[in-house]
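J.: give me the fold of what follows.
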Amino acid sequence: MKKRYVPGQHGAWAMLLIPFLFGMFAAKPVPLHALLFVCWLLVYLFSYPLLQWIRTGKRQVYGKPMLVYGSLLVPTGAVLLVLHPVLIKFALLFVPLFLVNSYYARCNRERSLVNDTAAVVQFSLIVFVAYQAGGGSDWRLAAELFGFSVLYFMGTVFHVKTMIREKHNAIYYRFSVGYHLAMLAAAAIWFPPALLAPLAVLLVRAIWSPRTKLTVKQSGMLEIAYSVLIACSVLFVYGI
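T.: Next up is the predicted model:
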């Protein structure tokens, strides 16, 4: 029963929260952010059974969760748009990315790298929404935080695959390490120098962790710690 209502992808919770925090603190926290986060959470919770229904065709299983979350999302979203109508233009950005997710769910290929990329970009877009809700005006800063979010979570996608589904795939391992090296180089050009230290930690993680005998649970707990490190580092470095 719980699996019908609560997504089992633990890494998605970090993607749900961290980009939101980036956008909120880059502008300034305001009461509207509480309503926005509730709406954002409901969107995620509603999309989970919707995608499962698309994948399996089991409406009798996932119909009720969709009804529960949908009945909460519609009035919450309506109130949010009445209070801040301009947010509707950001909502439209999510549609094509969700269509990509729907396509891969229908094909039962949700682990596809293209699908993962669409999900990462989709979650990261909340940076702009939260920034707008807080009255932010430096859109270069918002774009920088969005870009960092995409870079970080894509690295996490590659790394987690080397720990689970591609654990013994030497080519994928080299690709993951290469990506983290490239991310470190990109950060040296585009982001504040102080972020190089936590990104170097992620590079060490990409090199070291797949060579260990860490269990899936242990790896997941470490990912939580890495997410906290990145979130705190960004908020501190940007002074937000």
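
J.: for the rest of this, base every contact and every neighbour count on C-alpha atoms.
T.: Fine.

J.: all helices of this structure, in order?
T.: Using DSSP state H, the helices assigned to the chain run over residues 2-5, 11-27, 32-56, 59-83, 88-106, 113-124, 126-133, 139-163, 170-190, 196-208, 216-237.

J.: residues in contact with the residue lying closest to Val121 once chain neighbours are set aside?
T.: Spatial nearest neighbour of Val121, excluding adjacent residues (CA to CA, 6 or more residues apart in numbering): Val150 at 6.0 Å. Neighbour list for Val150: 120-121, 124 [criterion: CA atoms under 8 Å, 6 or more residues apart in numbering].

J.: run this one through as well so I can compare:
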Amino acid sequence: MKKYIPNQHGAWAMLVLPFLLGVAASRGQFIHIPLFVCWLLIYLFSFPLLQGVKTRKFSRYAGPLKLYGLLLIPFIVYLVIAEPALLWFVLPLVPLFAVNLYYAKTKNERALFNDISAILAFCLILYPVFYVGQGESWRTATELFLLAVLYFTGTALYVKTVIRERNNIRFYYASVLYHLLVAAAGLFLFPPLLVPLLILAARAAILPRTGISAKRTGMIEIGFSIMLYVSVLVLYF
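T.: Here you go, the predicted structure:
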């Protein structure tokens, strides 16, 4: 099952949260259901693809590639017929995924620039979700996109202080400083969300000092994503 189900717990939050923020900024529509299934299948398809590029053993991942590829086709066809304009939202994803392919090929997937490229790709789903949901305020959509990018970039820094950079005190301070700067910027960009942003800064400062495991970090981060989403629903709108 490791070939079929990605083991990156934090990535599931990146998959879901921007999508839900896009729905929150617009109106729930039936088309959001096939759009989410398509988005999920794209992620499930890209995981074995990147693993194949990394290991150069595509035969090992032929099963999930065929399965998810075949499942993807009818959803892509339906969405293109129902909303042809969705194709325009694919364009910015192409260079970002090219970056991911490059880092997979060079076996340097943990590079921060690769993380940021993936974060941007995940967060960009907010715009087509907002579009098909007939949202009215593109400014609100852009603010939520920025919030998601800032949050997940901070998460990438924080997670590195738990795993690969756990003994790098400079990286730890850089992560904490980043979160404090985001909280400060939140005073002007997202005033109602200051408390959640401060909580995220506190987790970046405290949790790496507890010796928390990588797996638990990913699972707990799902909880912080839920906190941020609920905060947006309750405090932002």
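
J.: quick check, nearest of the contacts of Val150 of the first structure to Gln132 of the first structure?
T.: Checking the contacts of Val150 of the first structure against Gln132 of the first structure with CA to CA, the nearest one is Ser124 at 13.9 Å.

J.: that closest one contacts Met15, doesn't it?
T.: Yes - using CA atoms under 8 Å, Ser124 of the first structure is in contact with Met15, at 7.3 Å.

J.: which of the contacts of Val150 of the first structure ranks first by neighbour count?
T.: Scoring the contacts of Val150 of the first structure on neighbours with other CA atoms under 10 Å, the highest-scoring entry is Ser124 at 27 neighbours.

J.: count of residues packed around the closest residue to Thr106 of the second structure other than its chain neighbours?
T.: Once flanking residues are discounted, Thr106 of the second structure sits nearest to Lys54: 7.1 Å by CA to CA, 6+ apart. Burial of Lys54 of the second structure is recorded as 19 neighbouring residues (other CA under 10 Å).

J.: for Leu101 of the second structure, same thing?
T.: Around Leu101 of the second structure there are 20 other residues, counting by other CA under 10 Å.

J.: and what of Pro29 of the first structure?
T.: 17.

J.: Met1 of the second structure versus the residue sitting furthest away from the middle of the second structure, what's the distance?
T.: Distance from the C-alpha centroid of the second structure, by CA atoms, centre = their mean, peaks at Ser59 (28.0 Å). Per CA to CA, to the nearest Å, Ser59 of the second structure is found 15 Å from Met1 of the second structure.

J.: and for Gln134 of the second structure?
T.: In this view, Gln134 of the second structure and Met1 of the second structure are 38 Å apart by CA to CA.

J.: in contact with Val129 of the second structure: list those residues for me.
T.: Shown in contact with Val129 of the second structure (CA under 8 Å, 6+ apart): 19, 22-23, 32, 35.

J.: surely Leu35 of the first structure and Leu80 touch.
T.: Yes - using CA under 8 Å, Leu35 of the first structure is in contact with Leu80, at 6.8 Å.
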